[in-house]
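**Student:** Predicted model, plus sequence, below.
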Amino acid sequence: MTLALQIILVLTAVLMTVFVLLHKGKGGGLSSLFGGGMQSNLSGSTVVEKNLDRYTILMAVIWIACIVALNLIQAFAG
């Protein structure tokens, strides 16, 4: 169980890093490489950006849940 949570923790950390880097910042971000830059100039918020926000938040929630679960397992194991 602990190993599975640790693997999920690492995977969500990597995915969350990628998703954060894909967000549009002041300079356009990496999302402009995939066609997000042109559409974001035409409208305020695209569907792609909204979905990217949702995926980033989901990864953060899973990441935090894994940290809490691993701490509870460590606290009650000994």
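**Tutor:** Here it is on my side, so go on.
**Student:** hey, let's count contacts and neighbours off CA atoms from now on
**Tutor:** OK.
**Student:** Isn't Gln39 up against Val48?
**Tutor:** No - assessed by Cα atoms under 8 Å, Gln39 is found out of contact with Val48, at 9.7 Å.
**Student:** and the comparison structure, right after this:
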Amino acid sequence: MDILRAVMLVILAVTSVLLTLLILLHKGRGGGLSDMFGGGVTSNLGASGVAERNLNRITVGLGLVWFASVVVLGLITRFTGV
């Protein structure tokens, strides 16, 4: 059970970092914090509809993996008492 817990902790750490980076890659919708960090400057470099959709799909998929790893770690903690 300790090996499973260690693997899930590694998956959680990797997906957390990747999820943060993918969210920062998204195009700002205007207003808010994205304008504060240069998101207000409109740029057509890589602003493809297909690329944005793929980025959305990857982000959602990675978010689901992150959520599943949190749930599994919670269940391991609950039933092993560690």
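**Tutor:** Done, it's in. Source: prediction; values computed, not measured.
**Student:** Helix, strand, or coil at whichever residue in the second structure pairs up with Val14 of the first structure?
**Tutor:** Counting by TM-score structural alignment, Val14 of the first structure lines up with Val17 in the second structure. Counting by DSSP: H, G, I helix; E, B strand; the rest coil, the backbone at Val17 of the second structure sits in helix.
**Student:** From Gly25 of the first structure, how far off is the closest residue to Val20 of the first structure other than its chain neighbours?
**Tutor:** Sequence neighbours aside, Thr56 is the residue nearest to Val20 of the first structure in space, at 6.9 Å (criterion: Cα to Cα, 6 or more residues apart in numbering). Thr56 of the first structure sits 15 Å away from Gly25 of the first structure, going by Cα to Cα, to the nearest Å.
**Student:** And these two? Which one has more around it.
**Tutor:** Thr56 (20 against 12; other Cα atoms under 10 Å).
**Student:** Longest helix in the second structure, by number of residues?
**Tutor:** helix 49-80 (DSSP state H).
**Student:** Now do that helix: which elements does it pack against?
**Tutor:** helix 2-25 (3 or more Cα pairs under 8 Å, 6 or more residues apart in numbering; DSSP states H and E).
**Student:** Buried ones in the helix or strand that the helix it packs on is followed by, by neighbour count?
**Tutor:** Downstream of helix 2-25 of the second structure, the first helix or strand assigned by DSSP states H and E is helix 33-36. Within helix 33-36 of the second structure, the residues scored as buried using 16 or more other Cα atoms under 10 Å are Ser34.
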